[in-house]
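> Have a look; sequence and predicted model below, questions after that.
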Amino acid sequence: MQIDDTDRRILRHYLADPGAPRSALADRAGVTPATLGRRLDRLRAGGVIRAERAVIDWRKLGYEVEVSLRFTLDKTNPRAFDEFIAAAREVPEVTGIETFLGRVDVRLNVIARDMGHWQEIYRHRILTLPHIAEVEALMLVSTIRDGEALPI
């Protein structure tokens, strides 16, 4: 799908404030509301805009601890990845699962209410996941930049 400068401008403003009223978004992007609607529909149909989603501030829900866990799996079992990921999906505190090529095989993002809750999750839900050869925990201290803005 070909996108032009107008599409890029619309996407830039849409990404910055997806909840903005269509008229305000159209005004910021320099197009009419009708043009904005047609272009957004075309971008959705073309797969450029895949989804619209809610972004939840976990801290406001009482989750004060966020940890990124890097796993190297024991790959002597050909089903190690599939079994590990299936089990990780069952842990409710896991907010993200990513796979990699390289020394790290999988990264899990995990949230917890406090350090006691984190220890419980780590001991009883994380360390019991199958095929773990090595795990490294990185506790989030602060978020400097958090956004999905693209250079468009």
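Sure thing, it's come through.

> contacts and neighbour counts: CA atoms only from here.
Fine.

> What is the neighbour count of L101?
Residues near L101, counting by other Cα atoms under 10 Å, number 7.

> does it sit in a helix or strand, and which one?
Assigned by DSSP states H and E, L101 belongs to no helix or strand.

> do T76 as well
Assigned by DSSP H and E, T76 belongs to neither a helix nor a strand.

> hold the first one in mind and look at this next one:
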Amino acid sequence: MPLDEFDRKILAALQEDARMPVAQVAEHAALSATPVSRRIRKLEEDGVIRGYQPVLDPRKLGLELNAYVLINLDAHSDVNIERFESAIQDNAYVIACHAVTGDMDYLVHVIARDVEHLSQITLKSLLRIPGVRDVKSIIVLETIKPPLKLPLG
């Protein structure tokens, strides 16, 4: 679906604050509230806006450590892939997982309380998934730009 300038302004405003009242979004888009409301509904119906959720502060929830875990499977059979992906879906500390190109099969974003907790997640959970051959972890020292907003240009 092609987005026009008004749609982009609406989306930019909602990315700033999804709870922003329609009247305030309308100000950002330089439109009145009624067409903005219709456009938001259309963006939702078209799946451009997939939902609304709060952005939680992991540190306030006791989750101080971010890590990326690179995982290789021992074989790329359908059974291994399905088993791995199912186990990843069930792990609350895995907040994202991507199949990737290159030397590794998956890039898994893990959040943990501390290094010891990451070790438990890695050794007692991820490495024990049948079909996982090896795991490499990268600990995030500092987040320079959090992945919250999509480019709209």
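Here it is on my side, so go on. Quantities reported herein were computed from a predicted structural model and do not represent experimental measurements.

> Can you give me the buried ones in stretch 72-88 of the first structure?
72-73, 80-81, 84-85, 88 (16 or more other Cα atoms under 10 Å).

> of the residues you listed, closest to L43 of the first structure?
I85 (31.7 Å; Cα to Cα).

> excluding its backbone neighbours, what's nearest the closest one?
I97 (7.8 Å; Cα to Cα, 6 or more residues apart in numbering).

> is it true that the one you found touches V110?
No: using Cα atoms under 8 Å, I97 of the first structure makes no contact with V110, being 9.3 Å away.

> who has more neighbours, those two?
V110 (22 against 15).

> doesn't R70 make contact with the more buried one?
No: assessed by Cα under 8 Å, V110 of the first structure is found out of contact with R70, at 11.1 Å.

> one step back: quickly find the element holding the residue nearest to I85 of the first structure.
Under the criterion of DSSP H and E, I97 of the first structure resides in strand 94-99.

> Need the contact partners of that strand.
Strand 94-99 of the first structure has contacts (Cα atoms under 8 Å, 6 or more residues apart in numbering) with 85, 88, 105-111.

> Would you mind getting the average deviation of it from the second structure?
In the superposition with the second structure, the average deviation recorded for strand 94-99 of the first structure is 1.5 Å (mean Cα distance after the TM-score superposition for the first structure).

> On the C-terminal side of that strand, identify the next helix or strand.
Using DSSP H and E, the helix or strand that follows strand 94-99 of the first structure in sequence is strand 106-112.

> Can you provide the mean distance from the next helix-or-strand element following that next one to its aligned counterpart in the second structure?
Counting by DSSP H and E, the element after strand 106-112 of the first structure in chain order, helix or strand, is helix 115-121. Averaged over the aligned pairs, helix 115-121 of the first structure sits 2.1 Å from the second structure after superposition, using mean Cα distance after the TM-score superposition for the first structure.
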